[in-house]
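Novice: Need coordinates for the below:
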Amino acid sequence: MIHLTRLNDEEFVINCAQIERIESIPESNVILMNGKHYVVQESVDEIIDRVVEYNARILKEVQRVKL
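Specialist: Model prediction:
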């Protein structure tokens, strides 16, 4: 899950595993696999960075548990 911000400054959390694509319009439009979409303040690169960080945290936790 990653934190994003709508254009009205409302913060919310989204399941990044459900992201199908992100369009730049110039705001970022996050389209989910179910067809829902969210226009957010974060840039495409910021969203990608957050997804990568989230996945790295999960991988780190999995590796910790295996030890």
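
Novice: For the rest of this, base every contact and every neighbour count on C-alpha atoms.
Specialist: OK.

Novice: List the contacts of the closest residue in space to Ser24 that isn't next to it in sequence.
Specialist: Of all residues not flanking Ser24 in the chain, Val44 sits nearest, at 6.8 Å (CA to CA, 6 or more residues apart in numbering). Residues counted as contacts of Val44 (CA atoms under 8 Å, 6 or more residues apart in numbering) are 22-24, 28.

Novice: could those residues be laid out in a markdown table, adding neighbour count?
Specialist: Below are the contacts of Val44 laid out as a markdown table (neighbours: other CA atoms under 10 Å):
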| residue | neighbour count |
| --- | --- |
| Ile22 | 20 |
| Glu23 | 13 |
| Ser24 | 12 |
| Ser28 | 21 |
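
Novice: I have a second one here; can you model it like the first so I can compare?
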Amino acid sequence: MITLTKLNGVSLTINAMYIERIESLPDTTITLTNNKKLIVKESEELVKQYVQEFYKEIGLYQLQREVGEQENES
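Specialist: Purely as a prediction, here's the structure:
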């Protein structure tokens, strides 16, 4: 789970596994797998860093890198 801040200053915690896309439009807009959109104060780069840290915490970051490397070898 990662904690972010909505534009109105309210904190929200979301499961990073449900993030489909992160864009700067110019506000950081997160699209979830259910197509719901969230607009947050944090930059796109910071959200990506939070997601990577979350993946490391739950042990998926290394697995994601290994799968990507295997796909590049094919």
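
Novice: SS state for Ile31 of structure 1?
Specialist: What DSSP: H, G, I helix; E, B strand; the rest coil gives for Ile31 of structure 1 is strand.

Novice: do you know how far it is from His37 of structure 1?
Specialist: Look at Ile31 of structure 1 and His37 of structure 1: by CA to CA, to the nearest Å, they are 4 Å apart.

Novice: now the helices: where do they sit in structure 2?
Specialist: Here structure 2 has its helices, by DSSP state H, at 44-58, 61-73.

Novice: can you list contacts of the last one?
Specialist: For helix 61-73 of structure 2, the external contacting residues (CA under 8 Å, 6+ apart) are 52, 55-56.

Novice: Show the buried residues in the residues you listed.
Specialist: Using 16 or more other CA atoms under 10 Å as the burial test, those include Tyr55 as buried.

Novice: which among the contacts of helix 61-73 of structure 2 gets closest to Ala16 of structure 2?
Specialist: Taking CA to CA as the measure, Ala16 of structure 2 lies nearest Tyr55 of the contacts of helix 61-73 of structure 2, at 8.2 Å.

Novice: Now that closest one. Nearest residue, chain neighbours left out?
Specialist: Tyr61 (4.8 Å).

Novice: Distance of that neighbour relative to Gly68 of structure 2?
Specialist: In terms of CA to CA, Tyr61 of structure 2 sits 11 Å off from Gly68 of structure 2.
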